[in-house]
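S.K.: model this:
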Amino acid sequence: MSKRSEHSSAAMKRGHMGMRGRGPAEKAKDFKGTMGRLIRYLKPYRINILVAFAFSICSVVFMVIGPKILGNATTELTEGFMAKIYGTGGIDFAAIETILLQLVGLYLISTLCGFIQSWLMAGVSQKVAYNLRNEMADKVNRLPFSYFDRQSHGEVMSRFSNDVDMIQQTMNQSLGQLISSFVQVIGYLVMMLSISLTMTLLALVVVPLSLLLITTVVKHSQRYFAAQQKSLGDVNGHIEEMYGAHLIMKAFNGEERSVEVFDRLNDQLYDSAWKSQFLSGLMQPISTFVGNLGYVGVAILGGYLAMQGSITIGDIQSFITYVRSFNQPISMIAQNMNVLQSTAAAAERVFEFLGEEEEVAECAHPVEIFDAQGNTSIQGQVTFENVHFGYTPDKIIIHDFSMYIKPGKKIAIVGPTGAGKTTIIKLLMRFYELNSGAIYIDGIKTTDMRRKDLRSLFGMVLQDAWLFNGTVMENLRYGKLDATDEEVLRAADAAYVDHFIRTLDHGYDTVINEESSNISQGQKQLLTIARAFLADPKILILDEATSSVDTRTEVLIQKGMDKLMENRTSFVIAHRLSTIRDADLILVMKDGDIVEAGNHEELMQADGFYTQLYNSQFDAEEE
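M.R.: Take a look at the predicted model:
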C-alpha cells in the first residue's frame, strides 16, 4: 500500500472521529422544531437527566474549587519556608497535610459525581436510542412497498444506524459536556474574580480573540468535512460494489478499471480528509496560543501585584491554573454547539422517516377468515374485477384486468419481460394498492381482510431465492413458525431436498451464512420450495421457481410441486413455456393486458401471440 493510501486510511478513521466531534456541515432545516421534538422523547427520563445534571454540576464545582485549595497549600508552604529563613517559625506540615487531604477528598468526590453522571446519561441515551429503533422497526412494517421502490436500502439502514447513533452519542456525551463546560466557565470566572478583579479582566481580554479564531476555523473546515463525508461514502460504495460483484469483475477483467476508479475516489478522499483534519487540528494550537498570551500577561501582572503585597503566591498559582483551564470549556462549547447542529440534522432524518406516509389503514371491521384454531374455509377462488394499476399514477401498467379463476386450478401467466406478470402477483397479495377495481378471494374483497390473514393464504417461491442467516431447520420453519421437527422433515422429503440436506456437514443444523454463499443457487431454490411445502397454503405462487436447478432436479421438483398443487389454486409465472403446457389456464400478457387466454392446445391452434412466444423460444433453443 502506498503512503498516500496509508495516510487516507488513517484519515478515514480520524474523519469519523472528527465528524463525531464537530459534526459534518449538514444542518437541520428546522433546528428548533426538531430539537423540541427530540426533547419530548427525553421526558420519560427527565428525573434521571436532572439528577445526572446535578451530579455533573457537583463534579465541576468540586473540581473548580481544587486549584484554590492547592494554592492555599502553596501559600502555607511559602510562608513557612520564609519564616524558617528568618527564624520566626517553620513549615506547618500538619496544616499542609490537612489541606492536601481535603484536596484529595474533593477530587475523589468530583470523580465519583462524574462517574454517576456518565452512568445515568449512558442509560438514558441507550433507552432513547432503543425506543427510536423500536419505533422505526414498527414503522418499517407499516410502510408501503412503494416507499422502498424510491429509497435505497443503504439510505434506510443509515437512518437506523448512523443517525440514531449520532443522537445517542450526543445525549450520552455532548449534553453532559455542554452542561459541564458552562458550569466550568462560570466556576472558573467566579474563582478568578474571588482572587483578583484586575487579573480577571486581563485574562478575559483574550477570550473574544480565541472565539473569533476558533469560529473562523470551524466555518472554513465544515465544507471540507462535508466533502470528506461524501468521498468516504463514494469509496465505501465502490468497495461494497466490487466486493459484491467480485466474480463478475474478475470474469470481465475489470480489475484495472476498478483500481482506477478506487484511486480516483481515494485521491478525492485524501484531498478533502487532509484539509479537514489540518484545519480542525489548528483549533487546539490556536486555543493554546491565545491562552498562552493571557497566561503570560497574567504571570507578569501577578508578579507585580505580589511585589506590591496585594496577592499571595498561592493565589497566583491558583489563578494561573484557572487561566490555563479557562479556554478549554469555551472551545468545548463551540464544538458541542456544532455537534448539536449535526444531531438535529440526524434527528430530522429519523423523524422524517417516522413521518412517512403509511399503508392504507386496515378495514375497520375485517372479515374473519380464520377460526380460533387457525383453520379456514377458503377454497382458493380468485376474481380480478376491472383492475387498473400503476407504480406511479402517471404510468398505468395494468389496464382493466378482469379474470375469474376457479378453486384448485393451475394458472400460468406468460409474456415478455415487463408485461406485468409479477405485478399481478404483487397485487394479489396486496403489496400495492389498486388504482381502481377490486380483487376477491372466495367472494371476499381483499381490502376487507387483514393483510396478515390475506397473506397467510399464500405460499410463494420466487425466482430470487432468499434465505436468512441461520440453520437449515430455522430457514425451513420460517414457512410455519410453530411447525414441529417432524413436519419440517416431511416437507423436506416431499420437496425432494431431505437427501441433499443430510449430505451437508451438519445436516439440518448446518448454518447458512448471511450471503448464502456456502450453498449453491440451486440448493437455495430447493430449500425455498420446501419452505412453501411446509406453509401448506391455500393458494400457491411460483415465480420461475425452477430457474436455478438442473434438468434432473427440475423433474424431481416438478413432481413434488404437482403434488403440492393438488386441490390448490396455483399461479405459475414461467419463461420456459414447456413447463406450463399442462396448466388449466394460460394467461398471455402484453403491455399490462391479457391478450389471450386458454390452455396450451387452444392457444397453439389460435396461432396468435402465445404461438409466437412458444415457437420463438424453441427456435432459439435449436440455434
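S.K.: When you work out contacts or count neighbours from here on, use the C-alpha atoms and nothing else.
M.R.: OK.
S.K.: can you pull out the helices in the stretch 451-600 of the chain?
M.R.: 451-456, 472-477, 485-494, 498-502, 521-535, 551-564, 600-606 (DSSP state H, counting those that start in this stretch).
S.K.: Give me the buried stretch members for the helix or strand just after the last one, please.
M.R.: Just to be clear, that refers to helix 600-606. Counting by DSSP states H and E, the next helix or strand C-terminal to helix 600-606 is helix 609-622. Within helix 609-622, the residues scored as buried using 16 or more other C-alpha atoms under 10 Å are F609, Y610, L613, Y614.
S.K.: And for stretch 173-190?
M.R.: Quick answer for stretch 173-190 (16+ other C-alpha under 10 Å): 174-185, 187-189.
S.K.: same question, stretch 581-594
M.R.: Using 16+ other C-alpha under 10 Å as the test for burial, stretch 581-594 gives A583, L585, I586, L587, V588, M589, K590, D591, G592, D593, I594.
S.K.: Please provide the structure for the following sequence as well, for comparison with the first:
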Amino acid sequence: MQTHKDIQENKKSGREVMRRILACIKPHRMLVVLSLLLSVITVVLTLYIPILTGHGVDKIVGKENVDFSGLVSIITTILLCITVTAVCQWFMNHINNKITYRVVKDLRIRAFSHLQVLPLSYVDSHSSGDLISRVITDIDQFSDGLLLGFTQLFTSVITILGTILFMLSINPYITLVVVVLSPLSFLIANFISRRTFTMFKMQSEARGELTGFTNEMLGGIKVVQAFDHQAEAQERFKEINDRLSGYSLRATFFSSITNPATRFMYSAIYAGVAIAGCFAVIGGMLSVGQLSSFLSYTNQYTKPFNDITGVITEFQNSLASAARVFELIDRPSIPEDKDDAVQLTDPEGHVTMQDVSFSYVRDVPLIEHLNLDARPGQRIAIVGPTGCGKTTLINLLMRFYETGSGAIKIDGTDIRDITTHSLRAAYGMVLQETWLKAASIRDNISYGKPDATEEEIVRAAREAHAHSFIMRMPDAYDTVIAEGGSNLSQGQKQLLCIARVMLCLPPMLILDEATSSIDTMTEVRIQRAFEKMMRGRTSFVVAHRLSTIKSADMILVMDKGHIIEQGSHEELLKKGGFYARLYNSQFAPV
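M.R.: From the prediction side, this is the model:
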C-alpha cells in the first residue's frame, strides 16, 4: 500500500523526469513550433466544419424550404476544409515522428556513450542484461510514449480550447454546463495516474532483471546443461516472470480504469447537453442546426479527454522507462583528466606502487599497504591463490579502478596526473577472457592500430602463430568472426588477441593468464613469441601455471592482498616458503 510520502516522492520524481524530457526536446523547438501551428490549423478547420454542418441543417429544415445553392456552397467549403485538414495532419504526423526519433536517437547515443565512460565498479555491479534493457527496451518504451504525446496531446489540448470557444459563440449557458462538469474527469484520471507510475516503474525494473537473467543463462547454456540445472534456471525464470506479470497486470488494471471512468463522465455530459439543448430549441434560444453543431462540439470536446487519459496512461510507462535511462546517464563517469595532465610519451617503463591500499567493498580490505618497484625492461610475474588480488593489481595499474590510498607512478609521474588515453595506450594487455568483435579477422587484429598495413597485420599473426589457422579459414583474413567468436575455438580466439597486441607492441605489457586456453605445443611457440615481445619492455605476467614464469626477473607472491614473497624463481625455491610449496604442488610426482 502506498503511503502519502511515497506518492509525493513519485510526483517529485515524475516532475524531474518530465523536466529532463523537455530539455531533450528543446534542441528541436522549431519543429515543435511548426507542429503546434499545424495542429492549430487542423483543429480550427475541424471545429469549423460543425458550424458549416449546422448552417446546412438550417437550410433544409422546413417543408419545401431547401436552399440548394447555399447547400452546394456549404458542401464545397466542407470538402475544402477536409482536404486542407488531411494535408496538415500528414505534415504534422511527419514532423512529430521526426521530433520523436531524433530525441530518441540522441538519448540512445548519450546512454551508449556514457556506458563507455562508466567506472568498472558500476558495470561489474550490474548485470549486462539490465544495462542492455535500459539502452534498448526502456528507450523504445519512452519512444512510444513520447510519440503518442506529440501526436495526440497537442491536438487534444488545442481541440478542447477551440471547442470551448466555438461553443461559447453558440450558447454560453450550455457551454457552462460542459465546462463545470469536465474537471471531474481530470480528477479521476489524475487520481489513477499517480498510482500507475509506481507500477510501471516496477514493471520496467522487473523487465530489466528478466532480460539480465535470460542473457546470463543463454551465455552459459552449456554449463547449465552440463550441471543439469535446467529445472533451477526455469524456476528462477518463472519467479522473475511471475513478478513481472504481477506488476504488468496491476499497472494495466490501474491504467484501464481511467478510460471507462472518464467515458462515463463524458456520456453524462453529452446527455446533459442534449437535454438542455432540446429545451433551448423549444424556447427559441437555439435553432435545430445550432443544436446539431453544439452536440457535435460536445462529442468533439469529450473525445480529447479520452485521448488525453490514454496518453497519460502510456506516458506513465514512458516516464518510468525514461527515469531508468536518466538514472544510467546520471551515474558518475570515470574522473576526467586533470587540466594539467601530461601525455605519456615514450615511457621507459619504471613502475612503482607506494603504500597502495584498495578494496571493492567498504570495510572489506583486499590490498593493503602494497609496495612495488618494477624497473624498466623487467619481467614481473604475479602468482598466488585465487582471490589474492592479482587481477585487482592489474586493474589498478591500468587505472580501471582508483586506489583507495597510496600512489602508482610511471617514470616518477603519478598515473592520476597522466591522461587516461596515453596511460592505457602505453600498455598492451592480453587477458584470460577473450573479446573479439563481430567483424573480419583483419579488423580484430588491427583493433588497436586501425592504420596498420597488410604486411604488419600478417607479421603480427605469424609471430602469434595464428597465421596458419587464419589461412585455413574460408576467407582467410577477410573471414567475419561471429558475435562472441562462436565460429572459433577458445584457443584460436586467444591467438587473435595475442596477435592484436603483437601488432601494437606498446612499451609495457600485461599478460593475465594469456596462454590458459592454448594447448601445450602451441604454448611453447607462444612463449617464444612472448620472449621476443617482452624483450626490453616492462612486463607484468599473471600466471597459475608456474612453469611459464621461470624466466621472470622478479616473482611477486601475493596472498590476501599482500606481497608475502618476492625474488627470482631460484631464490624463492631456496627459501622453501609459500612459492616453493605452490611450485612443488604442481610438479610433485603423483
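S.K.: Tell me how the two chains score on TM-score.
M.R.: Overlay of the two chains. TM-score (TM-score structural alignment, normalised by the length of the second structure): 0.88; 584 aligned residues with a C-alpha RMSD of 3.2 Å.
S.K.: before we move on, the earlier item: closest to I65 of the first structure out of the buried residues of stretch 581-594 of the first structure?
M.R.: G592 (79.1 Å; C-alpha to C-alpha).
S.K.: Quick check: chain neighbours aside, which residue is closest to the aligned partner of the closest one in the second structure?
M.R.: With TM-score structural alignment as the criterion, G592 of the first structure lines up with G561 in the second structure. Of all residues not flanking G561 of the second structure in the chain, I367 sits nearest, at 3.9 Å (C-alpha to C-alpha, 6 or more residues apart in numbering).
S.K.: what's the counterpart of that neighbour in the first structure?
M.R.: By TM-score structural alignment, I367 of the second structure lines up with I398.
S.K.: dump the residue contacts of its match.
M.R.: Going by C-alpha atoms under 8 Å, 6 or more residues apart in numbering, I398 of the first structure touches V387, H388, F389, G390, G420, D591, G592, D593.
S.K.: The second one: which element?
M.R.: To tie it back to what came earlier, the one meant is H388 of the first structure. Going by DSSP H and E, H388 of the first structure is part of strand 382-389.
S.K.: helices or strands next to that strand in the packing?
M.R.: Packing partners of strand 382-389 of the first structure (3 or more C-alpha pairs under 8 Å, 6 or more residues apart in numbering; DSSP states H and E): strand 398-405, strand 436-441.
S.K.: counterpart of that strand in the second structure, which residues?
M.R.: Counting by TM-score structural alignment, strand 382-389 of the first structure falls onto residues 351-358 of the second structure.
S.K.: ok, residues contacting the matching stretch?
M.R.: With contacts defined as C-alpha under 8 Å, 6+ apart, stretch 351-358 of the second structure is touched by 365-376, 403-412.
S.K.: One more pass at 10 Å, please.
M.R.: For stretch 351-358 of the second structure, the external contacting residues (C-alpha atoms under 10 Å, 6 or more residues apart in numbering) are 364-376, 378, 389, 392-393, 396-397, 401-415, 508, 538, 561-562.
S.K.: How far away from the center of its chain is that stretch?
M.R.: Taking C-alpha atoms, centre = their mean, to the nearest Å, one finds stretch 351-358 of the second structure lying 35 Å from the centre of the chain it belongs to.
S.K.: count of residues packed around I248 of the first structure?
M.R.: As a burial measure, I248 of the first structure scores 12 neighbours (other C-alpha atoms under 10 Å).
S.K.: quick one: the strand holding H388 of the first structure to the second structure mean distance?
M.R.: Taking mean C-alpha distance after the TM-score superposition for the first structure, the mean distance separating strand 382-389 of the first structure from the aligned residues in the second structure is 2.7 Å.
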